[in-house]
Every structure is written in structure tokens, then in C-alpha cells.
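Trainee: just need the structure, nothing else, for what follows:
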Amino acid sequence: MFTLLQTDPESKARRGRLELAHATVETPCFMPVGTRGTVKSVHPAELLDPALDTRIILGNTYHLFIRPGTEILGSFGGLHRFMRWDRAILTDSGGFQVFSLAKLRQIKEDGVHFRSHLDGAALFLGPETALEVQKVIGSDIAMILDECPPAGCGRDYAEQSLGLTQRWAERSRDWIEAHRPEGQRYFGIVQGSTFADLREKAARDLVSLDFDGYAIGGLSVGESDPELFAAVEAAEPHLPVEKPRYAMGLGQPDQLLELIGRGVDMFDCVLPTRVARNGTAYTADGTLNLKNQKHEKDDRPLAESTHPLCEGFSRGYLRHLIKNDEILGLRLLTLHNLHFYLDLMKQARRAIEAGVFAHFRADFVRRYRDAAA
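Mentor: Reported below is the predicted structural model:
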């Protein structure tokens, strides 16, 4: 499934390759988020086009479970056929959304009892249920159910939560042994809040269950960058080098490079598409808020490198589109931001291959953060 091709001599950055049922994915990689079976405002053909060449996207089990539901997805033969996407899909377990969106949730040993945020319907998601839903979805990579403790939780809560997550992981392993669909891979999720020893314990315990890959969860719930990096550094040495590592829900461009340098291979985040809809573009010199009046007469392009469909459009024109809520504006910024993220991963891979990733990271982070200062 995963081949480690090269490591960086001055960091823990890794160059690898994921062989999945629907695509070969070069790592480090970024996965655009297609929460409900679509990357917002982007046609699948645009994701496939060489300008983006997206090999894998993320779908959300919670949202797909609620709507359209497993009966409809099953009738279409799964999400790939439903959305006309013939490359890879990773689905999260739905746990994070249950804890953050669902109404009146109750966490019990058997799973999570909750009410839909749409209509209040009573629903249940347990370790086995989460995998059964993802089996119907037909994702290339399925995540096991975990509990994501809230930012700033105390040690007692973090320990109890971690124990529950581990027991759910053991039940998930039993389900996988009995029901593993052909072509589907499974990742365990390392939790432990901001406690280094709990992160280490979680990694060791999960590895004993021999999942196909390992995610580090609970990293985008309000913690500081030093806490985020420390959580990864605590878990990473205890994860097998021959399997992929995935930082869930991250993040800003500089964070991605910092975590690649700490041994992470895979990322997803809603930011490039979400902030585009609010008029913000990512560049190597930081972010551009095109709603700012200073861009009104700016005839410069968005950035030195952008998506081909964005070439030739000025910042002033794009601001005009955004200020008038024109759909073209949010589409162009979305394509630009996805291009920026995916191209950043391509640059990172090349830097690792050349043995200069540490220098590439330092130069990018300095330029990006200096612009924001």
C-alpha cells in the first residue's frame, strides 16, 4: 500500500507513494475536502485536470450518513459512482462532526447517541456502524471511530477519552477482520489531547492493532502551534516508518510544511475552499483579503503562480466579483487556493527528492510569516 521512497537528511520529511484502489497518490499530499460528495464549487473534471491533478479527496461520513444516507448511496454503488469521481476518496469516521455539530449527543461505551443537526432525528454511530457506513460509501481509506476531546480538557478527561478511543479501535479491528471489503484500507487515530505521554501511549496501543495507516487527530480544535507540534512529535517516533501518517484537519500552508518536517505524509483542510468563498487568496507572501479597498484598482495578478483559469484576471477585477457576490469570483479563488495547496505539496516532494527540504521549509515559512507580520 505505502512505499517510502526517500527521507530528508536534515528533517523527518518523507517522500512516499500510496497505492490505493482508485489512484496512486504521491506523498506528502493534500486532500481537498468534499464534505458532502463535492468540493464546493469545483467540477470533478477540474479536479482531474492537470492544473490540479487531484489524486485523492476527503468525504465526510457524518454528513453523508445523514444525507443522502446509506440507502441512496448503496443504490448508486457507492460515492465514487454517485459523484462521478474515479480517483481515491478518504472518509473520516464522522466522530468529529458528531461531537461538534450534533444536538444532545451522549457518549457511551457502545458509541455516540445523538440527534441530527438538520431535523433532530435520533441517530447512533458506533465503531461498527461507522465502518458499515464507510463500506457502503466505498472509500479507498476509511477512518475508525474515535472520541476527539475538546481543547483545554483536563488530564482525567483526556485519559478516559483515550481509553474509550482504544476500546473502540479494538472493536473496529474485530469488525475489519470479519468484514473487510476488497480494496478498502483502514487508519487508526492517535488522540491524547496536549499530553505528550498520552499521545505516546495512544500511538503504541494503536500500532499493536496493525492498521494500514495512522492519523494524528485532535490537532485543529484550538490548540497553539507549539502544542500542535508537540503532539505530533510525541506520537511520531512510535508510528511505523513503513505506514502513512495523516494529520487530520490541518491546516495553514506554513503548518503543513512544519508537519511534513516532523514526519507527516497526508493532510486535509477546509481552509483553501472556505476562505476563498470569503474573498481570501493564499500566496507565498501570505493571504490576500480581496475585500480590502486597497485592491480596488490593483491590476496585478493574484500571485506569481496560479490556476490557468485565473491567469489574466487582476486583483481589482476579482475584488469586484467578490464584492458583488458573483459566483465566478468564489470559483476562481477556490481554484487558485487549491492550486496553491496542491502545488505546495509538489514543491515539498521535489525538495525532499533533492535533499533540500529543510532549506525549502525555512525559506517558505520565513517569507509567508514575514508577510503576515
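Trainee: contacts, neighbours, all on C-alpha from now
Mentor: Will do.
Trainee: and the residue nearest to His117 when sequence neighbours are not counted, how far from Ala142?
Mentor: Once flanking residues are discounted, His117 sits nearest to Ala102: 5.2 Å by CA to CA, 6 or more residues apart in numbering. Distance, Ala102 to Ala142, by CA to CA, to the nearest Å: 21 Å.
Trainee: who has more neighbours out of those two?
Mentor: Ala142 (26 against 20; other CA atoms under 10 Å).
Trainee: can you check which helix is longest in the chain?
Mentor: Identified as the longest helix of the chain according to DSSP state H is helix 327-354.
Trainee: would you do the same for the sequence below? I want to compare the two.
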Amino acid sequence: LTDSGGFQVMSLAGLRKLTEDGVTFKSHIDGSKHALSPERSMEIQRLLGSDIVMCFDECPALPADRKRIEESMRLSMRWAQRSRDAFGDRPGHMLFGIQQGGLEQDLRAESAEALTAIGFDGYAIGGLAVGEGQEAMFGCLDFAPDQLPEDRPRYLMGVGKPDDIVGAVKRGIDMMDCVLPSRSGRTGQAWTRRGQVNLKNARHADDPRPLDEDCTCPACRNYSRAYLHHVQRAGEMIAGMLLTWHNLHYYQELMGEMRDAIAAGAFDAFEARFHADRAAGDIDRL
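Mentor: Sure, this is the predicted structure:
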């Protein structure tokens, strides 16, 4: 799965010019200009060999005024049609449309209607996790997924922390993506059933116990907290490698547990246990 460049349209706002045709970026290195349009985005993702392609969109960072959100959403819908036309007929590959509209229920509904009329293989909910906070995000997810077709995957972009993921799945989300497992691993942060653990903290310096005694990843099976603390503080590359390995393992287990709970009709029990484990906090200091 590849993104279209739409996030960079937002995050590099100070280095780009936005028009109906697309976006022109100015390189922060040498000042050269680079154009990206719906058609060019489809071409790049095809050349990358993507299985799941995202249509090219634009969204403002939140908070933003309603007029700005409305104009952005309608531009994204016009770009969605152009993306669909440029994508063409590619058996074995999928194109997802991206719902926009900020936190506004009526604008989200308008966006969902436009995307459904165009027709996509799956539907993403974009424009969240861009500064609005968890409460506002969940408020939007209380209605946004239900506006999209039930017989297609519903994908929340850019999320996120484990409690964000559980809350999103509870509200009808099927897919998510985030850099957090690897970014956290590189900075000494580990995600466990009992919450986040900062391996930089001195409390781990002489702790022979594993990061998580119930985890079967190589970092937990073969290394102690003391070792992980040491290589993190020493700046050794293996620190980020092992913690990223652990974080990815934890995230995969979390997703698997949710799939099993949904299949068994026991998601509420899973959610209660998930929050109880996190509330217990990390293991006591030696």
C-alpha cells in the first residue's frame, strides 16, 4: 500500500503552491520545483508496483475554518475522479478513495456520496490524526465509517497509538497505518500490554527481566531490559532494531487479538481487558 503524496501537500505547506491542476513543491535542498498531480501520483504508484493505491487528495491541518475544509474537500473529490480515470483498469490492483471533510458530519457525508458515485475498491478516512486530538477523532469516527460502503474495506490513515487503534476498530475501521512502531523503537520507546515503556529511564539499568515476559519476539526472548537500556543509551543501532522488532510484534498481536475477538463476538470483553492491562502500568521496579 502506498500513499499518494497528499500528506506532503499538508505537511510541506510552506514549500508548495496549490492549484486546481495539482501541487508544485519547492525543494528545500536546491530550490528546484517538482509537480505532482492526480495523474502523476497514479503513475508514480504504478511504477512503485503498489498493490493498493491511494487517490491524490488535499486536506488542511486541524483546526481549520469550515470554508477552508469545504473547499479542500471538494477539490479532493475532483482529484478523486481524475485519479480514478488515470488509474484505469488494473486487475490485481486496488484504488482507494479518501473521504475528507474535517470534523463536519455533513461535509463527510457529501464526500462519501461523491466517492461512492465514482466507485473505489476501498475507502479511506483521511484528514484525521492531524492535530484534533483523540476525543474529536473518535467523535468523527462515530459517524464517518457508517457513511461509507459496508462491503468495502474502511481504512483510517495515520493512526496510531494502541488505544487509538482499539477505539477505531470499535467504530468500524478495518485498516490503519502509522510509522509509530518504528519511530518509537528508534527513540527508545516500547509498546506493551501494560502501556508504553521508555528504555532510556535509569530504572531499567540493572533489570534482568525481559521487556514483556509474555511476548515471544526476539527482543523479549533473548535480551534483558538492562541490555536494551544500555544499547539505547550508547546509541547502538541494535537498540532501534530490537525495539522496532518488538513494537511490530506487539502491534501484530494486538490486531490478531481483535480479529479473534470480533470473530468470537467478544470484542467488548477484549476492550475491557485491554484497558485494564494498560491501567495496571508497567511492572514494578526491582
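Trainee: TM-score for this pair?
Mentor: For these two chains in superposition, a TM-score of 0.94 is obtained (TM-score structural alignment, normalised by the length of structure 2); 281 aligned residues with a CA RMSD of 1.5 Å.
Trainee: what number of residues lie near Ala121 of structure 1?
Mentor: 11.
Trainee: tell me the residue in structure 2 aligned with it.
Mentor: Alignment note (TM-score structural alignment): Ala121 of structure 1 maps to Ser32 of structure 2.
Trainee: what do you get for Ala234 of structure 1?
Mentor: Per TM-score structural alignment, Ala234 of structure 1 is aligned with Phe143.
Trainee: and Lys200 of structure 2, what does it touch?
Mentor: Going by CA atoms under 8 Å, 6 or more residues apart in numbering, Lys200 of structure 2 touches 188, 229, 232-233.
Trainee: ok, so of these, who is nearest Ala205 of structure 2?
Mentor: Ala205 of structure 2 has its nearest neighbour among the contacts of Lys200 of structure 2 in His229, at 5.9 Å by CA to CA.
Trainee: mind checking what secondary structure the closest one has?
Mentor: helix (DSSP: H, G, I helix; E, B strand; the rest coil).
Trainee: repeat for Pro208 of structure 2
Mentor: Per three-state DSSP, Pro208 of structure 2 ends up coil.
Trainee: isn't there a strand covering Gln6 of structure 1?
Mentor: Yes - judged by three-state DSSP, Gln6 of structure 1 forms part of a strand.
Trainee: show me which residues of stretch 134-142 of structure 2 are buried.
Mentor: Buried residues in stretch 134-142 of structure 2, defined by neighbour count with 16 or more other CA atoms under 10 Å: 137-138, 140-142.
Trainee: need the counterpart of Lys323 of structure 1 in structure 2.
Mentor: Checking TM-score structural alignment: Lys323 of structure 1 goes with Arg233.
Trainee: in contact with that match, which residues?
Mentor: Residues in contact with Arg233 of structure 2 (CA under 8 Å, 6+ apart) are Lys200.
Trainee: state the distance from it to Leu243 of structure 2.
Mentor: 13 Å.
Trainee: same question for Phe270 of structure 2.
Mentor: As for Phe270 of structure 2, its distance to Leu243 of structure 2 is 25 Å (criterion: CA to CA).
Trainee: what does Gly31 of structure 2 give?
Mentor: 37 Å.
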